[in-house]
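**Q** Could you look at this predicted model? Sequence included:
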Amino acid sequence: MVSSFNRKDRRAAERNKRAGRALAAVVFLGAAGTSPLWTPVAYAQSYAFSTVRVEGNQRVDASTVLSFAGIAKGQQVSAGGLNDAYQRINGSGLFETVEVIPQGSTLVIKVKEYPFINIINFEGNKRLKDEDLVKLIKSQSSRVFSPSMAEADAAAIAEMYRVRGRIAATVEPRVIRRADNRVDLVFEVTEGKVVEIERLSFVGNRDFSDRRLRQVLETKQAGFLRQLIQRDTLVTERLELDKQVLTEFYRSRGYIDFQVLDVSAEVSRERDASFVTFTIREGQQYDIGTISTVSEVQGIDAAEFAAVQKIKTGQTWNPALIDNNIARMENLALKKGLNFIRVEPRITRDDRNQRVNIQFAVVRGEKIFVERIDIEGNATTLDQVVRRQFRTVEGDPFNPREIRQSAERIRALGFFSDARVNAEPGSSPDQVVVNVDVDEKPTGSLGFGLSYSADGGAGITVNFSEANFLGRGQSIGFNVATTEDNQNSSFTFTERGFLGRDLSLSFGIFYRTSDYDNALYNTRNGGLSLSLGFPLGEQSRLSLRYNYSRNSLFDLQDDVAADPTATPPVAEDIRSPIIRREANQGSLASSSIGYSYEYDSRITGLDPTRGMLLRFGQDIGGLGGDTKFLTTSLFAMGERRVWSEEVTLRVIAEAGHIHDLGDTGTRVTDRFFLRGKMRGFEPNGIGPRDGTGLEDALGGNAFAVVRFESEFPLGLPEEYGIMGGAFLDIGSVWSLSDRAGLAGEIDDGLKPRVAVGLSVLWDTPIGPLRFNFAKALKKEDYDRTQSFDLTVSTKF
């Protein structure tokens, strides 16, 4: 026998059944009374039963039913007490029906047990597997069947389909009656079609196009290859997040009055598409006007606090800029030992000039201390990992801004899907308790990837990483990558909180081999590295490192050519004598120490329309090993969005120099190449070459390259993810210690090469693709050009 039930009908029937049972109980109580006429006085009657009998129970012991009833033999019980007993038995969830019937000195409790679940099946589901659905439901085999729980399970399954974009999905729980009061529970699923967002539009935007605003949102508009896109379905919760990120986008660009007035989501009549519209009010863009600092605390000089500010008149208004400067001033107060000092921003608007005047007021805050910090929800992550994100400990003065910043640092760890940090009153008025409630998420990954580039050919990548190893906040990673020319494997370990401080300790080992098509030799390089990094400021960091490696040249090919002028012809070795001399040195060990300085303005995001990244480092070799050298490297990048942030302009400059300090000279494994750094040329296509026909690229002791890039829309729908680009690359590789080549003096002078080109950038769901079409405008006769380059990378 198969039966189904509707939620509304079932609840109505249950209410009617309970009302009927209650009425029946009252009638029975009235019949058992001494008064022949039912009056309200009957509610005050008391009963005592010499016998309490349970009927209808099969698997549930009578003693269990009596324990729920709570009525003992001879106990005085009122009519209200009998009703309470009924409610307790019925509320146990073990019985389909319950009747409490007084019969003279005997109380009869009649029950009908819910059946036990024999098996649970799912029918009609194709997109979600049975094992995935089992994790969503609470009903279980060999447990008592509960209609309300089955309804809740059906709702949970339907909700999962809704999150996946199938809002038309329905789930109907049905039961199949079996012998021995058992049932099979079947969830009949009608999945329906994915309801994609056919159109994502905006109303009220003047300064930013729909295309630019769609880039900000988590929700995406369905487009090409829509079957592979995961965020183009209608999810109500995601729209709430979109409202928040849209507000942050505008506020960080000076639109202090921005509002999201409404978000409407409509589903087509066929329920196969949805249309989302954001109605917004941009307001006017404001800049920062006058800036002043005052002190309202005796003995504190406002000029000292004004000196640490990094804010200027004319900058675009950004709440993060204000918060950043307040943090600077409050940190200064802590360094000076001034507790309970707060900085209040006092804002006045100049609507005529569209400026915001700011006065930073140094005031004395309330004397409140941190009583304790409670952390919950971290089943895997150790408390110390979360606790070290706080600059405040128990007993310190309470600083609300520092608590908010600590919450941001906890979220930035990437270990939690959500982290909520709030302060509550403590055991006394001057104490607060900081509560941290986190929701952990998976932090490990195992990936397989495919890649292709015109430089390196096809490749396979296997990698494993765990960002929160054993819940200690440590990260480990293992990577194996191979292409037609290169094989690369590495292992890394990083401790982010070394010695309980903001220090990162990293250890790595690596092994690489290369087999270049345009070189008649191969290279091998293996070694280890150890580094220690720490912050110097909000946007800068310094790292110290030690490297040990051993490298060698192998598979040197003995290519020969016949000399046609000789009689008889004589075989002539066309192998580069420079490469041969370097190969004859065998395997050399390198041991070096070094440092790197990095400045990244993008960390704080104070100006979302522009950013700068600077890296500078040096390594000195000779602490053991076979080689002595000094290597210097520089990387600088600046980018800016223009024309309503539709176009990105970028400048990248790289340079490096290696200076030999010993008698081994530099080798091809040490010198610089412009592989991947300059378009329009093969990976080893630029720089000094040696050999008959100039077969071998030798690299150089110095290199420099500057790349000018732009990215812009092509007029295609934004959801396709296709952008255009243009570039101009200028660079060179030069300088050799050994210039005695087979064909005479080697050309190792500084001769700039120039290449221009166009790019097509396609951000596909399976990975980013970049097509480069380049033309070498300036080159040497022995350079090797490359007019087309394609790169693609995908992970699964």
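**A** Yep, that arrived. Values in this document were obtained by computation on a predicted structure and should not be read as measured data.
**Q** When you work out contacts or count neighbours from here on, use the C-alpha atoms and nothing else.
**A** Fine.
**Q** mind listing the helices for the stretch 251-400 of the chain?
**A** 302-307, 319-335, 383-387, 400-412 (DSSP state H, counting those that start in this stretch).
**Q** helices or strands up against the last one?
**A** When you say that, I think you mean helix 400-412. strand 416-425 (3 or more CA pairs under 8 Å, 6 or more residues apart in numbering; DSSP states H and E).
**Q** hmm, back to that, which of the helices of the stretch 251-400 of the chain sits closest to residue 279?
**A** The closest of the helices of the stretch 251-400 of the chain to residue 279 is helix 319-335. By CA to CA, the value is 23.0 Å.
**Q** Quick one: residues in contact with that closest one.
**A** With contacts defined as CA atoms under 8 Å, 6 or more residues apart in numbering, helix 319-335 is touched by 251-252, 305-306, 308-311, 339, 341-345, 360, 401, 604-606.
**Q** If you count neighbours, what's buried in the strand or helix carrying residue 436?
**A** Residue 436 is part of strand 431-440 when elements are defined by DSSP states H and E. Buried residues in strand 431-440, counting neighbours by 16 or more other CA atoms under 10 Å, are found at 431-438, 440.
**Q** Take this one as well and set it beside the first:
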Amino acid sequence: MSKKLGKRGVALVTALTISVPAGLLVPQPAAAYVFNDVRIEGAQRIEPATILSYANIARGQDVSAGELNDALQRLQNSGLFETVEIVPQGGMLVIRVREYPTINQITFEGNRRIKDEQLAQGIQSQARRVYQPSLAMADASNIAQAYAAEGRLAARVDPKIIRRSDNRVDLVFEIREGDLTEIERIGFTGNRSYSDRRLRQVLESKQAGLLRTLIRRDTFAPERVPVDEKLLTDFYRSRGFADFKVQGIAPEIARERDAFYITFNIQEGPRYRFARIDTISQIPGVDAAPFAAQNRVKRGAYYNPAAIDNTIRRMETVAIQQGLDFVNIEPRVTRNPHDQTLNLVFALTRGPRVFVERIDIEGNTTTRDEVIRREFTSVEGDPFNPREIRNAAERIRALGYFSNANVDSRPGTSDERVIVDVNVEEQPTGSLSFGASYGVNSGVGVNISLNETNFLGRGQTVGVTIATAKGDRQASINLIEPYFLGRDLRFRFRTWYSETEALNSDYDTRTMGLSPSIEFPISENGRLELRYKINEDKLENLDEGSSKILRDEEGTRLSSGVGYTYSWDTRRTGLDPLTSYKIEFAQDFAGLGGDVKSVTTTALAGIESRAWREEVTLRAEIEAGAVHALSDYDTWILDRFRGGGKIRGFEPNGIGPRDLNAENEDALGGNYFWAARAEAQFPLGLPEEYGISGGLFADVGSIWGLDQTIGNGGAVVDDSMHIRASVGASIFWTTPIGPLRFNFSHAVRKEDYDEEQNFDLTISTRF
């Protein structure tokens, strides 16, 4: 009876292993086997001892059908065999195996967007190794993920094998790349203060539009979603919405997996203004008055975390100056929902006595440690300031040298010490730029720029630029050391060469020179640059019909002098997200040797603000300049102001004093100028993903004043301050190859001899 059952068991096993590549042994509850020998069939590369170790069947002992099934499962799960059979034959157990074939070669078919070499780096299967279906499926998944990172979530990858002789196979990954999975629509719910259009401008992700084949930000990337959430939160909170929350983000993919629809569900909450603002000290012997003097939060202003952060930073500086360690500036905010105001208290408290044990930097293979370390204001042994560590992390990210930078702290060798870990991922910092420009007079121009912002890992900038257009050739070299002598001193060395040939004039010019300078902060928003400049300028090839004034100035002059520029720009701190101010004042004193003896002064003040729910950007500038000759020196054409876009609607050399008695009616430039410019930029109702907006502008100003006014025929040149004015419209187009601006202008006030320019286009291409 038991013999018959054994034969039935064999028949069942054989049937199953034939119908399924890895068959299951059907257990016979009453059967038991005793095997005196084991025969292995089909093994070529795998040693018999290895197969026996997986089977684990003891000789001469009772073996149940369940134990045979367990042995079968162990052999199958080893991943070494394509099929397995276990066949009892009396006192002998026969184990028949079919080994997985060897991979002869691996190929990719259907891939155009990602090269074979890139795909091969992401798989684990290798030629001349055993083919494993599970590994091939995992490789297919990795390839699909590589396409998903490129924005192609619809990509499909199927691993196929082609049988060859000698138990070999070719492994082929058949790839259907699919289309880009674009963000078809970004919407918002719960927004009342700002339109969807304005909020979409805040996000890193963009909707697919006219340039969807070029713009990469319109492809869906899951890692951008938390970035967008933070950008939205920062946007609202910097405008007074202290309780703003992103309640949910719902990305939905289309059935064809070729488009995403993202909806941000937000809760704006009330908009708060600051009311009462106090500073208190809870540290015995520490007076709060010097700290209160550093407060930059204004009563009645909208709530802005940046203003609070700036005040805390200033107060911490006072603590350092007074030699106070472990002082914690704690902002305590009390909401008054009934009138939508906030009471703010800056509390000086004693923080824990914790010191920085060391700063460990990892991940930088090119950038030197000191370039990263100098972004920390604290060093080993200083009191630990968590907020300063966060600020250092932001400064490191702002360098632009790293694709990712994480700064964290962990416990040190004792409770009073911490270790600061800096982990960075470097990214390319060099760029080769090709540019194009177009002007009505200068025609099409081409420029090439090679720039490296982290030269030899020292954090230095090295740039070379070559530009050429009709009648205009320029070349320059620029070197910048941002931390000269290990301090916050920005050293810059610049040298240049330029030629013009009858550029809207009847003469040629050539200029070359060099200028070293050093720049440093003198206030929170203010910086001062000190410079030396030496240059040689040449005026030549004047036309026979040129003005006597220009002919008297023909020749070469050497200029050597010093100068300075003071700049004040609120964008450096960004405390007001809606309005920014800029002021510049510069003077150059020529006369340290050479032929030129003059003082050139320029000043500029500008404001930019957003209005009408931040849909419209308003800009206004006023600019002025003067050149004063010293001793018996008279200014010449290359010293004087000649327009050059200061008043739109007029050509370069198109306004200012002009010798009308000369055959060429040459523009002579002026010792003085002033200009006021105003413009508004606004949406045109087109989808914002197209990057097209409109603008209106109005300019007014004048160029006047000459040291020598006797022109051709002894006539006196009119160098009075005649006011010019123009109005116009602009089309702004932000494209992947650079920003475009089309200006259409009309002069509404001008002199008869002025030369207008009704259209201009600037193209700046970078790739």
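**A** Done, it's in. The shown structure was predicted, so the numbers you read here are calculated from the model rather than taken from an experiment.
**Q** circling back: Serialize the helices of the stretch 251-400 of the first structure to a markdown table and add fields for distance to residue 613 of the first structure and mean neighbour count.
**A** Converted to a markdown table, the helices of the stretch 251-400 of the first structure look like this (distance: least, CA to CA, whole Å; neighbours: other CA atoms under 10 Å):
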| stretch | distance to residue 613 of the first structure | mean neighbour count |
| --- | --- | --- |
| helix 302-307 | 25 | 16 |
| helix 319-335 | 19 | 17 |
| helix 383-387 | 29 | 18 |
| helix 400-412 | 20 | 17 |
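**Q** Dump these to TSV, plus distance to residue 217 of the first structure.
**A** TSV is the format used below for the helices of the stretch 251-400 of the first structure (distance: least, CA to CA, whole Å):
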stretch	distance to residue 217 of the first structure
helix 302-307	37
helix 319-335	20
helix 383-387	29
helix 400-412	20
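**Q** Tell me which residues touch residue 461 of the second structure, please.
**A** Counted by CA under 8 Å, 6+ apart, residue 461 of the second structure has contacts 451-455, 478-481.
**Q** Among those, which ones are in strands?
**A** Among the contacts of residue 461 of the second structure, the ones falling in strands (DSSP state E) are 451-455, 478-481.
**Q** So which of those residues is the closest to residue 138 of the second structure?
**A** residue 454 (39.1 Å).
**Q** Touching, that closest one and residue 460? I think so.
**A** Yes: the criterion here is CA atoms under 8 Å, and residue 454 of the second structure meets it with residue 460 at 5.1 Å.
**Q** Would you mind telling me which of those two has the busier surroundings?
**A** residue 454 (22 against 19; other CA atoms under 10 Å).
**Q** For residue 426 of the second structure, see how far away that one is.
**A** To residue 426 of the second structure, residue 454 of the second structure is 11 Å away according to CA to CA, to the nearest Å.
**Q** what do you get for residue 178 of the second structure?
**A** 31 Å.
**Q** The alignment partner in the second structure of residue 578 of the first structure in helix, strand or coil?
**A** The equivalent of residue 578 of the first structure in the second structure is residue 549 (alignment by TM-score structural alignment). Put simply, residue 549 of the second structure is helix when judged by DSSP: H, G, I helix; E, B strand; the rest coil.
**Q** wait, what's in contact with the residue nearest to residue 549 of the second structure when sequence neighbours are not counted?
**A** Leaving aside its sequence neighbours, residue 549 of the second structure sits nearest to residue 711 (CA to CA, 6 or more residues apart in numbering; 5.6 Å). By CA under 8 Å, 6+ apart, residue 711 of the second structure lies in contact with 547-549, 659, 661-662, 717.
**Q** which of these map to contacts in the first structure?
**A** Using both residues aligned by TM-score structural alignment, their matches' CA atoms under 8 Å, the first structure keeps these contacts from the contacts of residue 711 of the second structure: 547-549, 659, 661, 717.
**Q** Now tabulate these in JSON lines and tack on neighbour count.
**A** Shown next, in JSON lines, are these (neighbours: other CA atoms under 10 Å):
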{"residue": "547", "neighbour count": "26"}
{"residue": "548", "neighbour count": "20"}
{"residue": "549", "neighbour count": "20"}
{"residue": "659", "neighbour count": "26"}
{"residue": "661", "neighbour count": "19"}
{"residue": "717", "neighbour count": "20"}
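**Q** just those now: which is nearest residue 247 of the second structure?
**A** residue 659 (69.6 Å).
**Q** does the closest one really touch residue 669, like I thought?
**A** No: using CA under 8 Å, residue 659 of the second structure makes no contact with residue 669, being 10.5 Å away.
**Q** OK, contacts around the aligned partner of residue 179 of the second structure in the first structure?
**A** Using TM-score structural alignment, the partner of residue 179 of the second structure in the first structure is residue 193. Residues in contact with residue 193 of the first structure (CA under 8 Å, 6+ apart) are 166, 168-169, 272.
**Q** what's the helix or strand for residue 193 of the first structure?
**A** With DSSP H and E as criterion, residue 193 of the first structure is part of no helix or strand.
**Q** how about stretch 420-436 of the first structure, which residues of the second structure does it hit?
**A** The aligned range for stretch 420-436 of the first structure is 406-422, by TM-score structural alignment.
**Q** Can you measure across the matching stretch, start residue to end residue?
**A** Using CA to CA, one end of stretch 406-422 of the second structure lies 6 Å from the other.
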